[in-house]
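**Student:** coordinates for the following, if possible.
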Amino acid sequence: MTFRHLMLASAATGLFTLPSFAQTSAAPAAEDSETIIVTGTRRVDRTVADSPVPIDVIGSEALRSSGFTETNRVLNQLVPSFNFPQPSITDGTDVIRPATLRGLSPDQTLVLINGKRRHTTALLNINGSVGRGSAAVDINLIPSIAIERVEVLRDGAAAQYGSDAIAGVINFQLSRKREGGSISVTYGQYETTMDGTRDVTGIARDAGGNPILQPNSTGSASFFQLTDTGKDRKASDGKTTTITGNIGLPIGAEGFVNISAEYRDRGATNRTAADPRRYYGLAGTPLDPKELTLNRFTHRYGDAKTEDVLVFVNAGLPVGEALELYAFGSYGHRDGESAAFYRLPNETRTATVIYPDGFLPLITTKLKDYSITGGVKGDVGPVKMDFSLGYARNEFDFLIKNTANASLGPNSPRNLDSGGLRYDQFTANLDLSYNIEGTSFESLTIAGGLEYRREGYQLRAGEPDSYRNGGALVGAINPLYAGTATGNTGAAIGAQGFPGIQPRIAGQDVTQRRTRDSFSAYGELDVDIADWWTVQLAGRYEKYSDFGDTFNGKAATSINLIDGIKLRAALSTGFRAPSLQQQFFAAQATNNVGGVLLETVTLPVDSPVAIALGARPLKAEKSTSYSMGVVFTPLPSLSLTIDYYNIDINNRIVVTENLQATRDAAGNPTGSDPGASIARILNNAGFNSVNAARFFINGIDTVTKGFDAVATWRTEIGDSSTLRLTAGFNYNETEINGRRANPGPLAQVPGVVLFGRQESLRIESGQPRTKLNLSADFEREWLGVTLRANRYGRTLGAGADPFLDVNMSAKWLSDLEVRVEPVTGLQLAVGANNLFDVYPDRVPAGRGVDPVTGAARNYGATAYVTPYSSFSPFGFNGRFLYARATYRF
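**Tutor:** Next comes the predicted model:
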C-alpha cells in the first residue's frame, strides 16, 4: 500500500475509529435506518434497522457519483461482496458481462425490478470467464437514471422468491416521481500508461543484421526479440458519451408516469502488447522483409465497442381509495463489436488467398431486450393484495465481420451471419398479506401467494456459409503449405471468430423451441413477539415441468439485547433450477489440432451423443445456508454491522471438460488412453464423426463462507455542510468439497476427468477473497466531493497446470469526483476513476521455471498479446477521466 493510497484511506476513515473490517456505500446512512424496505419481507412497515437479515440500501445519488455509467461497474465500486470482472476475447461475454455476489455464480443471485423477477439473457457464458456456464441477468440494461434506490439482500431467499436466490437478492426500485426531471451528459475516456507493457520499435538484430530470436524459441516457434523504447505504452481510448434523461408526469390527482432514457456510446479499448511471433513464412525459411516493418500491435484486447439505447417506464394510477393500477416496462438495444485472436498469415487456418497479411475477425453482436409488467395492488378489505402479469424477451445475434470460412476457398464471404439466441419469460403472481390485530404480539403479519412462470429458449441457425464444409484444402487457401502433408488436409470450417450455429448437431435438430413451466406456492409469517424480538418464517413449494418439485424453508430472527446492540440470525434452504440455456445450448466448431480437424461440440443434455457418454437430465442445485450477525448503533449517526455466512450447495451445474476421442485415419479408436475409450463409446453409438464433446452435469458440491462488515457515519458540519463516511469489508472463501463420479460408460474409463484443475480453481480462487471499500461524501451548499478507495484482494487466473497460473496481488484503486452548482438546477462535475492508474499484475510471458518439475518451460504465445488477466476484479483499462453536466427541472 503506497503513501498516496494510505492518505486516501485515511481521509475516508480518519474522523472515526473502526475495526479494519468495515464496509462501503452499499450501507444505508445512519439517518436511513428507519427507511422502509420492500425486499425480504411482505410487511409494509419493516425498516432497515428492524430487518433480521442484512439489507443494504443504495440511493440514486450514490449510483450517479461516478464516471462509469454502467450500473454493474458502479455497484462494483459500492458493494464489497459484488464482483464484476471485465473479460475480453470471450465472444458474446465481451458485450454481456456477468457479475457475482458473495463469490457464487452469476445465476445464483436473483434480480428483481420493483419486486418482480427480472428475466435473464439468452446468452450462455461458455468461454473462459468468471461465471462460465451461466446465463445471468444483464444488469447493465438497467440505467441508473431510472433507479430510485437499490436494495441488496445479503442472505438466501429462495423460500420467499423461488429459484436463483441462493447468494441473495438485488431489487431495483424504479423512480415514482410525478413531476420534474433531469437531463445529464457525461463524457469520459481512458488516459493511461500500461504498467509493464512496453512500446516497441521493431525486431532486434545482431551485428550481421540477422533477427535475434528470444531465449524461449525452440526453433519450430520463431519468437523474435523486439526492441522497445524503454517506456511503457500509453493509451487514450474508450471514449464514452452518455446522455440520460428522466421526467415525471402526473396522471390525475395522484397517478404518475415516470420515463427514463439513456443513450451510451462506448468506444473500444485496447491493452494488447506487441506480438513477437513470426507472421510470414515457416521456421527455417528466409525472413520476409515485411516482418521488419510490421505493426505488431495487431490484436484487440480490452472493452468491446458498444452502443446502447435504453428506455424504462414506470407508472401508477390509484383506482378508488384502496387500489392502484401499475405498470412498468423496458426496452434495450445494444450493438457490440469485439475481436477474436488475430489470424497470422502463416497459420493453417488463415486463407491468405483472401487476407495475404492475416486478419482480425470482428464479432459484432446485436441485442434486443424488452419487458412489460402490469398489475393491481392495494387493500381488499383487511387483506393487502398484489396481482401481476409480466412478459419479457431477450434476443442476441452474431454477425462476424472481417472473417472467412476457409473451407469455402477464395470465394468465401468476408461477413457471415452466425445465428443467434432467444429467451422469453412469462410470469403471473398473486401475493396476499394480512396484518392481524388484537393479538398478544407487538405485530403479526401472515402472507402467502402463488406464481406461475413459463420460459422459452431457442437457437437460430446461421447462414449455411457460416458453418458448412466447402471442401477446400489448406494448400489451396494458403499457398505457404502447398505441396506439404499439411496442405493436403481439410481447411478450417466455419466463420472464424465465431462459427455459425448449425441447425443439426450430432444428428439432432438443435433449433427447436424448448419450453418449461413452473408452479409455486409460498407462505410467510413475520411477527414481533415483543418490541425486542422479531421472528420470520417462510416456506415455498415449487414444481417444474422438467425436473420435478422442491420445498424450501427459511427462519430468521433478531433480538435487541440492549439499546444499540442487536443480534440476528437466519437459516434457510434454497435451490436454483437448471436454466434452459444450460440444458439446450448447442454449438459445433471444427478445430485444426496438429493438422487434424476435430469436430468439437457442446451438446444439449438430451442429445443422443451426450447420453451415450453418460449425460443425464439436470437436477436443481440445492443449498443450505445460515448466517448470524450483530448490529451496533451506539449513536444515532453511527452504525456498524458484522454478519457471518455459510452456504453449502449440492449438485452445482457445471460444463465438462472437452472429452476428446482419438482415432486413426480410418476412424478406428487408437491406443488405450481415455481418448480411445471415448472413441469406442461414440463409435458404438454411431457417432464416428464427433471428435470431442462437452455437456452440462450436476458435477460438484461447494461450501462458501465469509463475513461482511458495514459501517456508516453521518454528521452535520455547521449549518450547511454534511459529511458521510462509509466503509465495508467482505471476506469470501469457496471450496469444492464433493465431486460426482463419472456418469454412465465414462465410469469405466480410467483417467477421464470431467471437471479439471483449471475450472475448479476458477470457482475456488478466480474471484478476490477479500474486498474493502471506503468512501467519503461531503456536501456544502453548491459544492460536493466524493472520494473512494477500493482494495481488491488476491485473485488467481488459473491455468491448465500450476506453471500457467496467473497470480494477481491485491491492488488499491481510488476515485475522486468534485461537483459544483453554479446556478440553481445546474450541476457540473469532473472526476477520475482509478485516479492513480493502477493495473493488475502482468501475465507472465516468454520463458519461466515450472514450479513442479523445476525445468525451464515456455509460456503460451497468447501471453504476449494478452498482458493482463481477464480475471482481474477491476478490469485492466487504467485511469478514466470524465466530466458531467446535469440539469434538474
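
**Student:** contacts and neighbour counts: CA atoms only from here.
**Tutor:** Fine.

**Student:** now do the buried residues in the host helix or strand of residue 372.
**Tutor:** According to DSSP states H and E, residue 372 maps onto strand 362-380. Within strand 362-380, the residues scored as buried using 16 or more other C-alpha atoms under 10 Å are 362-379.

**Student:** how about the helices in the protein?
**Tutor:** 3-13, 60-64, 71-78, 158-161, 290-293, 474-477, 580-584, 608-613, 674-684, 757-765, 862-865 (DSSP state H).

**Student:** dump those into CSV; add mean neighbour count and distance to residue 550 as well.
**Tutor:** What follows is the helices of the chain, written out as CSV (neighbours: other C-alpha atoms under 10 Å; distance: least, C-alpha to C-alpha, whole Å):
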stretch, mean neighbour count, distance to residue 550
helix 3-13, 16, 46
helix 60-64, 18, 37
helix 71-78, 23, 32
helix 158-161, 26, 10
helix 290-293, 14, 63
helix 474-477, 24, 54
helix 580-584, 23, 18
helix 608-613, 22, 25
helix 674-684, 21, 35
helix 757-765, 20, 26
helix 862-865, 19, 46
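
**Student:** of those, which is nearest residue 454?
**Tutor:** Among the helices of the chain, helix 580-584 comes nearest to residue 454, with 11.1 Å by C-alpha to C-alpha.

**Student:** chain center to the closest one, what's the gap?
**Tutor:** In this view, helix 580-584 has its centroid 18 Å away from the chain centroid, taken as C-alpha atoms, centre = their mean, to the nearest Å.

**Student:** elements contacting it?
**Tutor:** With contacts taken as 3 or more C-alpha pairs under 8 Å, 6 or more residues apart in numbering; DSSP states H and E, helix 580-584 sits against strand 443-460, strand 514-530.

**Student:** pipe these into TSV and attach mean neighbour count and distance to residue 505 per row.
**Tutor:** Listed next are the helices and strands packed on helix 580-584 as TSV, based on neighbours: other C-alpha under 10 Å; distance: least, C-alpha to C-alpha, whole Å:
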stretch	mean neighbour count	distance to residue 505
strand 443-460	20	12
strand 514-530	19	16
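
**Student:** one more, so I can put them side by side:
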Amino acid sequence: MKSRLLLFAAASAAALVSTAASAQTKPANDTAVEELVVTGTRGEGRTRLESLAPVDVISPTALTRQGTTELAASLATLAPSLDFPRPAITDGTDSIRPATLRGLAPDQTLVLVNGMRRHASALVNVNGSIGRGSAAVDLNAIPTISLEKVEVLRDGASAQYGSDAIAGVINLRLREARSGGSATATYGVYDTKVETARDPNGRTKHDGPTETIAAWQGLPLGKDGFLTLSGEYRFRNPTSRGDLDPRLTPPQISSRYGDPQEKDVTFYANAGLPLNDVWSAYGFAGYQNRKTDSAAFPRLYNDSRNTPSIYPQGFLPLITTDIDDYTVAGGVKGDVGGYNVNAGVVYGYDKINYGVIHSLNASMGAASPTSFDAGSMKYDQWVASIDVTKPLDLGIAKPATLAFGAEYRHEGYAIGAGDVPSYTFGGITGKAAGAQGFPGFKPSNEVDKNRHSYAAYVDLDAPVTEKFDVDVAARYENYSDFGSTTNGKLSARYALTDSFALRGTVASGFRAPALQQQYFTATSTNFILINGVNTPVEVGTFPSVSPVAAALGGKPLEPEKSTNYSLGAVFHQGPFELTVDAYQINIKNRIVLSENIQGSPTGSPTAQAIYALINPPGSAGLGAARFFINGVDTETKGLDVVGRYRLLTDDLGEFDFTAAANFNSTKVKKTPKTAQLSALPVPPILFDRGNVLTFERGTPRQKHVVSVDWSRAAFAATAKATYYGDVLVPNNSPSLDYHTGSHTIVDLEGRYTLPMGPVLALGVNNVFDEYPNKTPTIVNTTGAVGFPSFSPFGFNGRFLYGRVTINW
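**Tutor:** Sure, this is the predicted structure:
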C-alpha cells in the first residue's frame, strides 16, 4: 500500500505540474522526446514511444552527470530496473562487478555494441555475490565518454538476437562524429562517517579518491566518412568499511572491506566511410587494461595459516588482477536489388591474470614467497553475421518490413596454471596449501575448450492498419555442444488515439550454458558458515561432466528456457509522456553453482559417503566439492513505470522532470536434485535456502527514481532522489538472516558554463551519507565486513566530486 501511494503521489504531482504550467510555458518542443531507436526493431525511423516493446534511451549527457565515471554504476542510477551492487572480499568479482536487469542473473541480459554481440568476461562468479554462478559482460570495460547513447530494451528478445536476451538487451551506441570533441577531468573523494555494529560511535573517513581524465575527438574520414576517437584514464584508491575485529586487543580494523584499488586505461575508435552511393563500410575497435588489487580476509598473527617468522603481526592478502580486454569489428552495408544488406564480423577477447601479494603459502613455512602468479583465465568470441531487410507492399496501411539473416559464432575458453608455489603443498602437515587468499590454478585445472554455433532468423513487422502494428519473429540456433533450439516472438501495438497506445509481447527465449560454466575448475579456501562460525574449508569446483561431479550426479549442461509476457500502455501529449509496462518471465532449467557438498573421513555415514565421492584415490583430501547444474525454475513478475515532463519557462529556465519506478518479484518454483545424492541417508541440498532467497530477495523489490534537470543561461543543476527497497541477506538458518533496509539516496550537482566555454560542475552523491543496515555481529564474528555487499547502492557513504569539461 505504501508503494502504491508513493507511485500515485508521484503521478499526481506530475499531472499537477503539467496543469499548472500550461498557462505559463513556452510551446514545448515535441521532437525532444522522439529519440529514434534501433534496438528491438528491424524497421527504420521508429521512436522509442512508437516501439512495440519498452526501450529506455539514455544520453551521454545523463551518463556523465552521475558523479561516478563507471558505466554500470551510471546506468543503475538512471534505469530503475537495473541493479548494480558492489561486492567486496569476493575474489575476482570485486574487480568485475556484475549488473542485473529485472532481478535476473547478470548473464541473462544480452549486451550489444553498435548492434553487434559483445563478448563476456572470462570471469565466472563463484563466491557469495549477486549473480553467483554467472559469466557476464563487463559493462565497465566501455567508457561513457565513447558513447552516443544507450538503449535498454526491457523485454525478452532471444527470437531476434539469440542467447542471453531473457531479461532484455542493452545496446551501447558509440559516437559518430566528423568534427568536434570534448575533454573532461573529474576528481572525487568519499567524505563519510562509518558507524558499524561494534563501533556505534563511528569513525570519519576521507578515502577512495578517484581521478578520471577522458576525451573524444571527431575526425573526417574521406569526403563524408567519420572517425571518432575516445580515451579514458581512471585511478581509484581503495575504500575500507569493515567492522572492528574482536579478536584483537583492543578491537581494531583488520580488514579492507570496500572498493578495490583500480587503474583503467581505455581507448575506443568508431568509423564509417561511404564507398559509393550505395555501399558504406564501418568498424570499431576498443581496448582496456585494468589493474586492481582487492583484499581477502585478514590472517591474524596467531592464525594457523600464518607463518610468524614472515608476518609476526599477521597479514592481509591482496588479490591482484591484470585484465586485458579488446574488441575489433568491421563490416559493410548497402543495397542489393532493393534488399538492405548489413554484413559484419566482430571479435572480442578478455584475459584475466591473477596474482596474490602480501601473502604466503603456509605449507612451505619460512621458505614461502610472499607474492605469487596465480594463473589466468581467458575468453574470446568471433561473431560473423549478415542481416537483410526489405520493405514489402502487402496492401496494408504501410509497407511491411521483412528481415532475415544468419550468424556464426565461435567461442573459446582457457585456464592457465599459476607458478608452483601458488598452488603446491609445501610439506608441512596441517598447513593449507597454496597462496593464502587465492590459491593458484593447478596444472590439473588447465583447460582449453571451444565451441561454435549457427543461427538463422526471420522477422516480419507489419503495420496492419494505421493504428495496429504486429511483429512476428522466429530464430533457430544450433550449438556444437548441446544441440539446437528454436524461439519465437509475437509483439503488437495498437494506438487507440494519437496520444494513447497499448502494446504487448509473448515470446520464448533461451540462454546457452557458458563455456565458463561448463569448464571452470579450481581448488580454493572458502569460508563456510558451520554452526554459526565462518570456517575455512578446502573446496573444489568442478565441471559438471568431471569424474567428481559425475559421482555426485552432474550431467552435461543444457540451455535455460524462458517464456516472456508483457503488456503495457504509452501516453504522450505535448511535453508529457508516461509508459507503464507489466511483465512476467518464467524460466526453466536455470544453471546454478551447487552448494558446497561437504564430506568428512569421519562422522555420519552421509559425511563419509560424500568424502569418498569427492576424494578418489590419490586426491588431496577436499572438504567439499561443488559443480554447475541445471534445475532451478523461477517466475518473475513486475511493473515498470516511467514518466517525463519538460517545462520551458521565460523567466525560470528549462526543467526536465522524470519519475520512474520498478516493482519486481521472483519466486523459485523448483530446485535441483540428483539420484546419487538423494540415495544417501541424509541427502545434502544442492541449492539451499540461502541461495533460493538470494534469487527471491537479493535485489530490491522496489526502486523509484525522481529527478529534475534545470538550466538557465550559464547555470544548470540536477537533483535526484532514489528509493531502494529492502534487500534480504539470507543464510541457511533464518536466525542469521539480516536486511539492508529501505533507503533513499539524494544526489545533487550544480554546473556553470564559463564565458570562454569550459563547464564547471560540483556535486555530491549520497548527500545525507546514507548507509545500508549494519552487518550484525552474530554473522560477522571476525569483524571483516561492516555492511551487506547485497546493498543496491553500495556501502561507501557520501561522495564529493568536481568536474571540468571543455567542448570544441
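
**Student:** give me the TM-score for this pair.
**Tutor:** Overlay of the two chains. TM-score (TM-score structural alignment, normalised by the length of structure 2): 0.94; 789 aligned residues with a C-alpha RMSD of 2.3 Å.

**Student:** could you export the helices of structure 1 as a markdown table, including distance to residue 43 of structure 1?
**Tutor:** Output for those, formatted as a markdown table (distance: least, C-alpha to C-alpha, whole Å):
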| stretch | distance to residue 43 of structure 1 |
| --- | --- |
| helix 3-13 | 35 |
| helix 60-64 | 24 |
| helix 71-78 | 27 |
| helix 158-161 | 13 |
| helix 290-293 | 70 |
| helix 474-477 | 68 |
| helix 580-584 | 33 |
| helix 608-613 | 48 |
| helix 674-684 | 57 |
| helix 757-765 | 37 |
| helix 862-865 | 54 |
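
**Student:** those helices: which one's closest to residue 256 of structure 1?
**Tutor:** Taking the helices of structure 1 one by one with C-alpha to C-alpha, helix 60-64 is closest: 19.1 Å.

**Student:** tell me which of the helices of structure 1 lies nearest to residue 231 of structure 1.
**Tutor:** Closest of these to residue 231 of structure 1 is helix 862-865, at 16.9 Å (criterion: C-alpha to C-alpha).

**Student:** now that closest one: how far from the chain's centre is it?
**Tutor:** On C-alpha atoms, centre = their mean, the centre of helix 862-865 of structure 1 falls 23 Å from the chain's centre.

**Student:** centroid-nearest residue for structure 1?
**Tutor:** Nearest to the mean C-alpha position of structure 1, counting by C-alpha atoms, centre = their mean, stands residue 98 at 1.2 Å.

**Student:** quick one: map that one onto structure 2.
**Tutor:** Residue correspondence to structure 2 (TM-score structural alignment): residue 98 of structure 1 is matched to residue 98.

**Student:** my guess is its match contacts residue 84, does it?
**Tutor:** Yes. Between residue 98 of structure 2 and residue 84 there is a contact under C-alpha atoms under 8 Å: 6.8 Å.

**Student:** look up how far residue 615 of structure 1 lies from the residue nearest to residue 597 of structure 1 when sequence neighbours are not counted.
**Tutor:** In space, and not counting its chain neighbours, residue 597 of structure 1 is closest to residue 591: 5.5 Å by C-alpha to C-alpha, 6 or more residues apart in numbering. Between residue 591 of structure 1 and residue 615 of structure 1 the distance is 23 Å, computed by C-alpha to C-alpha, to the nearest Å.

**Student:** tell me which of these two has more neighbours.
**Tutor:** Neighbours were counted for residue 591 of structure 1 and for residue 615 using other C-alpha atoms under 10 Å; residue 615 has more, 25 against 18.

**Student:** give the equivalent position in structure 2 for the more buried one.
**Tutor:** Using TM-score structural alignment, residue 615 of structure 1 pairs with residue 554 in structure 2.

**Student:** just checking, its match touches residue 627?
**Tutor:** Yes. With contact defined as C-alpha under 8 Å, residue 554 of structure 2 counts as touching residue 627 (7.4 Å).

**Student:** looking at the helices of structure 1, which is nearest to residue 236 of structure 1?
**Tutor:** That would be helix 862-865 among those, by C-alpha to C-alpha, at 18.5 Å.

**Student:** run through who's touching that closest one.
**Tutor:** 272, 273, 274, 275, 276, 299, 301, 843, 844, 845, 846 (C-alpha atoms under 8 Å, 6 or more residues apart in numbering).
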